[in-house]
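In: Predicted structure and sequence below. I'll ask about it afterward.
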Amino acid sequence: MSAVEPLLELRGIVKHFGASRALAGVHFTLRAGEIHALCGENGAGKSTLMKIIDGIHAPDAGEVLLCGERVAIDDPAHAMRLGIGLVHQEIALCADATVAENIFMPELASGRQRWMDYRSLNARAAAALARLGQDIDPQRPVGSLSLSQQQLVEIAKALTLDCRVLILDEPTAALTELEAAALFRVLHDLKAQGIGIIYISHRMAEIFAHADRATVLRDGRDVFTGAVADTTPDALVRCMVGRDLGNYYPPKSAMPAAEPVLEVADLADDEGRVRGVSFTLRRGEILGLSGLMGAGRTELAETVCGLRRARQGTVRLRGRALQLRRYGDALRHGIAYLSEDRKAAGLFLELPIAQNIASMALGRVSSRWGWLRPSAERRLALELGAQLKLKSDGVDIEADSLSGGNQQKVAIAKLLATKPSVLLMDEPTRGVDVGAKSEIHHILRELADSGVGVVVISSELPEIIGLCDRAVVIHQGCVAGELSGSAMTEEALIRLASGFSAQELQ
């Protein structure tokens, strides 16, 4: 391969799925020893293009060249033999197998070895995870791991392959800042070794901190390729969405300190993940819950809404103490929770949009005799869909057919159907594109302005700072501190999340 010849080149790639055109003559090049960001809204064609490189789909037209030679990639196993590794955004691990077995699944599945030295396998898996700064037990079943730990196992699996081309699809979506930093150290090491890295991300800060070049796809076409140093985040976003987003984050609350909507005092759960937490949510504000992954943010929200049993403490809604033995109790009182994993716990993907939205508010769509009324389901879905600017081909289509951003809007609409007083939103913009993120930010602010109390759990520090009026930082199940106004900086949030006291920030 010459000095100027691309490591990987795609020329005029076209792909249709039935009458729908996913890619319309896309050109893309990857050089050895570069991190090349691939950007675009959900549905722009990024995943289809990567699946063509990985041999999952065959192009209808165009060609793929690897080191200057045309290749026809038959399947992912063939791609792997060619030195192409893909880490999907959606976790694709075997829950019942161990961490080590998942990391070396391609080796185990090859059948080349009649027996396996599991001591060696576990040691090699531990070493692969150590590169990412992790000490996950390689003998644990993957199904017992958190979402972020599973994502790190996926990445470790790819790093064990002898890759010339490494494709990462939203690899930091479920990672903390520290876990992401460890990943980027590894990626820069791989880049120095001459490996070409295709990095798919909606996070502008990551792209401008680590990528050498960026390509933007819009409506199945490549509309921009250039050096990251020669462009700006605003220009890249305009290329992605085809318009100017204006204010990415809505203005913060201008209301004076209002009365408390939700008061949590000395709350602890049965498992010791939440330990004596107290905070107050006021009417008209968005309160952020920040902290490292595993700090207890999700467990805190689950304890507040009855999904996790409380061992001690009180939860008050508008001054009234609640007895929350199960999630249904919280819903009846007006407290609703959005799961961080919409596919597993937020939506019924195989059901139509209308049934999803009505599923937690059946009383609103039933007759006096208890019969469901499909016409009422549709009216409710249309009403909330319009409020949330849901983009779909009708409320009778399955939720699985929607983009990530529109799936998230359906999950939010499902909660709004219950007419909540308090919304606990766990990673509300995870895995959605920049345009949908901005829309969700504005939706949450509109809800807060209408008097709904909104709590946002987010691993993205710019989102906490840009969206939230105040932030409570959780460290090892306890409140490490509270920040607001100009004091709410990334450095201050990280230091509190890492265990520094509020006094040490002064």
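Out: Thanks, I have it.
In: only C-alpha atoms for contact and neighbour calcs from this point on.
Out: OK.
In: Surely L217 forms part of a strand?
Out: Yes: counting by DSSP: H, G, I helix; E, B strand; the rest coil, L217 is located in a strand.
In: Could you pull up the residues touching it?
Out: L38, C39, G40, E41, A44, G45, K46, V223, F224, M240 (CA atoms under 8 Å, 6 or more residues apart in numbering).
In: any idea which helix or strand carries A174?
Out: A174 is part of no helix or strand, with elements assigned from DSSP states H and E.
In: and it, how many neighbours does it have?
Out: A174 has 26 neighbouring residues, counting by other CA atoms under 10 Å.
In: The closest residue in space to it that isn't next to it in sequence: neighbour count?
Out: With CA to CA, 6 or more residues apart in numbering as the criterion, A174 has its nearest non-adjacent residue at 4.9 Å, and that residue is S148. Residue neighbour count, defined by other CA under 10 Å, stands at 19 for S148.
In: go on, the one 3 residues further on?
Out: Residues within reach of Q151, counting by other CA under 10 Å, total 25.
In: moving C-terminal of the helix or strand that contains it, what's the next helix or strand?
Out: Using DSSP H and E, Q151 maps to helix 147-159. Using DSSP H and E, the helix or strand that directly follows helix 147-159 along the chain is strand 165-169.
In: Would you confirm that T172 contacts A182?
Out: No: look at T172 against A182 with CA atoms under 8 Å: they stay out of range, at 10.6 Å.
In: quick one: which of the two has more around it?
Out: Per other CA under 10 Å, whichever of T172 and A182 has more neighbours is T172, with 25 against 16.
In: could you measure the more buried one against L8, distance?
Out: Between T172 and L8 the computed distance is 24 Å (CA to CA, to the nearest Å).
In: do D137 as well
Out: In terms of CA to CA, D137 sits 36 Å off from L8.
In: Pasting the second one now:
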Amino acid sequence: MNNLALEFINISKSFPGVQALKEVSIQIKKAKVHAIVGENGAGKSTLMKIAVGELLRDAGTIKVFGQEAQISSPSDGYHYGISLIHQEFSLVPSLDIAQNIFLGRELIKGYLSFMDNHQMYKRTEKILESLKMFHLDPHLKIKDLTVAQKQVVEIAKALSLNSKIIIMDEPSAALTLEETRRLFELIRELKEKGVTILFISHRIEEIFEVADEVSILRDGELILTKSVAQIDRNQVISNMVGRSLEFFFPSKVEQKKEAKIILEVKNISKRRQFSDVSFQLKEGEIIGLAGLVGSGRSEVALAIFGLNHLDAGEIYLQGKKVNINSPFEAIKQGLALLPEDRRELGLIIVRSVLENLSLPALYWDIARRYFIDLKRELTIGRKIQKELSIRFASFSQKAESLSGGNQQKVVVGKWLITKSKILIMDEPTRGIDVGAKLEIYNIVNTLAQRGIGIIFISSEFTEILGVAHRILVMSEGRITTELDPKSSTEEDILKFATRKKVS
């Protein structure tokens, strides 16, 4: 009896200038959690998109439950019972949760084929209750949800299809530790019900917690498939990157005693988001801003950058009080922001890589008398590509076609050509593989050596401890404590991330 749910046989796929997949063959067993790992650009997302019909394979065969499948469109994928939960959200902001879940397959009633809204909202409520993560109202608009809540809606959408094979691409990237634990409980429940899960994650520890088997891709080729019980963390990492790799954080830049205060935030508040937040940032200092999803970290970052107008409080740059009411004013004052949602706020995804890289510097550096200096723009673009090892076919390639890791590198790169004195990085390694994370950490260190002050926001407490000179912990919109990374642990951060402000 065939015990395979899904089988890839010699799958190949190429794009202009890039061989994305080279004769990849993987067997996925029924009612198992099979992890697919690899660096950015390894071919993971391409293979998964082929499985659901979002991309057409150049060669090879796909079998679903032992039968050869002709999958050439997303509707074919649904027909074979395969759903893909994307790393980046595919939701309509202006519609509510129920409308998004049933979009394109609305329930109807009566001879006149009216939409059966009652049943759609009733079924949505039942699905959301089964997730046990959030108490979400099916009538809530997507635009009013947090990143974590949007991820929950994506999971609910897949469950609504009663899929027998669910592909999860970085499902926990925006979730807190508690939400991730509940997600894993849900995955185990689905497995017990006979559902097969393909689990893609850059968090290696998650693979060992939830997966039964793991397949490792590198440069579009399958390196190995093994039971999780037969492989350890170091072996996974070394096979991903093609070399022995001791995961570490680079030595922190030593702060100068005479370093000046370049940013001071005094008692800033925003109704229902954060309250009475105060801190100082010095030249070459890396401040870690830690907390759970919804603690107010991102909202503080947006406020400093002029995207979130303050109700109270003051901001000082180089000792002078400033009023930053727009990103343009923030950039003019020497601030830069890497936003949490890179696709929505960090990139113009329908424009080219080069246009995205040069955008912040157009006004001050690249434009000459209202005309863009194309030669200088290309020169700067090449420099940034080399410095960050950004992988793409050409500078004219649209940003939306890049892998998640390369998109993030473009967001980082566009600020390297500005003369920013303060850099706010909100979840800069979200959805990025081990090798790319190390590159980001090295970039952070390099910028600190140049005297740039950095606010580093992350949900990964190990990362905060490894990168920051000092840590500010937020909970319920307030700073609850300041910690020294040298004498603190993840448990210390979590303790203060789940309590109210300490007097």
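Out: Structure received. Since we're looking at a predicted model, the values are computed, not measured.
In: Show me the helices in the stretch 301-450 of structure 2, by range?
Out: 327-332, 353-358, 374-388, 404-416, 434-449 (DSSP state H, counting those that start in this stretch).
In: need these in JSON lines with mean neighbour count and distance to S275 of structure 2, can you?
Out: As requested, the helices of the stretch 301-450 of structure 2 are arranged in JSON lines below (neighbours: other CA atoms under 10 Å; distance: least, CA to CA, whole Å):
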{"stretch": "helix 327-332", "mean neighbour count": "18", "distance to S275 of structure 2": "21"}
{"stretch": "helix 353-358", "mean neighbour count": "25", "distance to S275 of structure 2": "34"}
{"stretch": "helix 374-388", "mean neighbour count": "15", "distance to S275 of structure 2": "37"}
{"stretch": "helix 404-416", "mean neighbour count": "23", "distance to S275 of structure 2": "29"}
{"stretch": "helix 434-449", "mean neighbour count": "20", "distance to S275 of structure 2": "28"}
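In: what's near enough to touch the spatially most central residue of structure 1?
Out: Nearest to the mean C-alpha position of structure 1, counting by CA atoms, centre = their mean, stands R430 at 2.8 Å. Applying CA under 8 Å, 6+ apart, we find R430 of structure 1 in contact with A173, A174, E340.
In: Looking at these, which is nearest N356 of structure 1?
Out: Each of these was scored against N356 of structure 1 by CA to CA, and E340 proved nearest at 16.9 Å.
In: counterpart of that closest one in structure 2?
Out: Superposed on structure 2 with TM-score structural alignment, E340 of structure 1 falls opposite E340.
In: mind checking how far that match is from L302 of structure 2?
Out: To L302 of structure 2, E340 of structure 2 is 10 Å away according to CA to CA.
In: okay, these two: which has more neighbours?
Out: E340 (21 against 18).
In: Identify the residues contacting that one.
Out: Each residue near E340 of structure 2 by CA under 8 Å, 6+ apart is listed here: S298, M425, D426, E427, P428.
In: Swap in 7 Å and give it another go.
Out: E340 of structure 2 is in contact with D426, E427, counting by CA atoms under 7 Å, 6 or more residues apart in numbering.
In: Grab the nearest non-local neighbour of the corresponding residue of structure 2 for F28 of structure 1.
Out: In structure 2, the residue paired with F28 of structure 1 is I26, using TM-score structural alignment. Counting by CA to CA, 6+ apart, the nearest residue to I26 of structure 2 once its immediate chain neighbours are dropped is F8, at 5.1 Å.
In: again, but for S25 of structure 2
Out: I9 (4.5 Å).
In: gap between that neighbour and G334 of structure 2?
Out: Counting by CA to CA, the gap from I9 of structure 2 to G334 of structure 2 is 52 Å.
In: With G291 of structure 2 instead?
Out: 26 Å.
In: just A361 of structure 2 next, same as before
Out: Separation of A361 of structure 2 from G334 of structure 2 (CA to CA): 12 Å.
In: ok, the two, which is more surrounded?
Out: The residue with more neighbours, out of A361 of structure 2 and G334, is A361; 18 against 15, by other CA under 10 Å.
In: Verify the contact between the more buried one and T418 for me.
Out: Yes: in this structure, A361 of structure 2 is within contact of T418 by CA atoms under 7 Å, at 5.9 Å.
In: just to revisit the earlier point, residue in structure 1 matching the residue nearest to S25 of structure 2?
Out: So I9 of structure 2 corresponds to R11, using TM-score structural alignment.
In: Present the helices of the stretch 301-450 of structure 2 as JSON lines; the columns should include distance to I62 of structure 2.
Out: Putting the helices of the stretch 301-450 of structure 2 into JSON lines (distance: least, CA to CA, whole Å) gives the following:
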{"stretch": "helix 327-332", "distance to I62 of structure 2": "48"}
{"stretch": "helix 353-358", "distance to I62 of structure 2": "33"}
{"stretch": "helix 374-388", "distance to I62 of structure 2": "36"}
{"stretch": "helix 404-416", "distance to I62 of structure 2": "25"}
{"stretch": "helix 434-449", "distance to I62 of structure 2": "30"}
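In: Just give me the neighbour total for Y337 of structure 1.
Out: 24.
In: List the contacts of it.
Out: Counted by CA under 7 Å, 6+ apart, Y337 of structure 1 has contacts L423, L424, M425.
In: quick one: which of those is nearest to L132 of structure 1?
Out: Nearest member of these to L132 of structure 1, counting by CA to CA, is M425, at 28.4 Å.
In: Let me know the distance separating the counterpart of the closest one in structure 2 from Q87 of structure 2.
Out: Under the alignment (TM-score structural alignment), M425 of structure 1 pairs with M425 in structure 2. Applying CA to CA, the value for M425 of structure 2 to Q87 of structure 2 is 20 Å.
In: Just want to know which of these two has more residues nearby.
Out: M425 (23 against 20).
In: ok, that one to K252 of structure 2 distance?
Out: 17 Å.
In: do L335 of structure 2 as well
Out: 22 Å.
In: between those two, which one's more packed in?
Out: Taking other CA under 10 Å, L335 of structure 2 and K252 do not tie; L335 has more neighbours (26 against 19).
In: Surely that one is in contact with L416?
Out: No: using CA under 7 Å, L335 of structure 2 is not in contact with L416, being 11.7 Å away.
In: E23 of structure 2 touches N10, doesn't it?
Out: Yes: under the contact definition of CA under 7 Å, E23 of structure 2 touches N10, with a separation of 3.8 Å.
In: Can you pull the residues that touch both of these two?
Out: In contact with both E23 of structure 2 and N10: no residue, using CA under 7 Å, 6+ apart.
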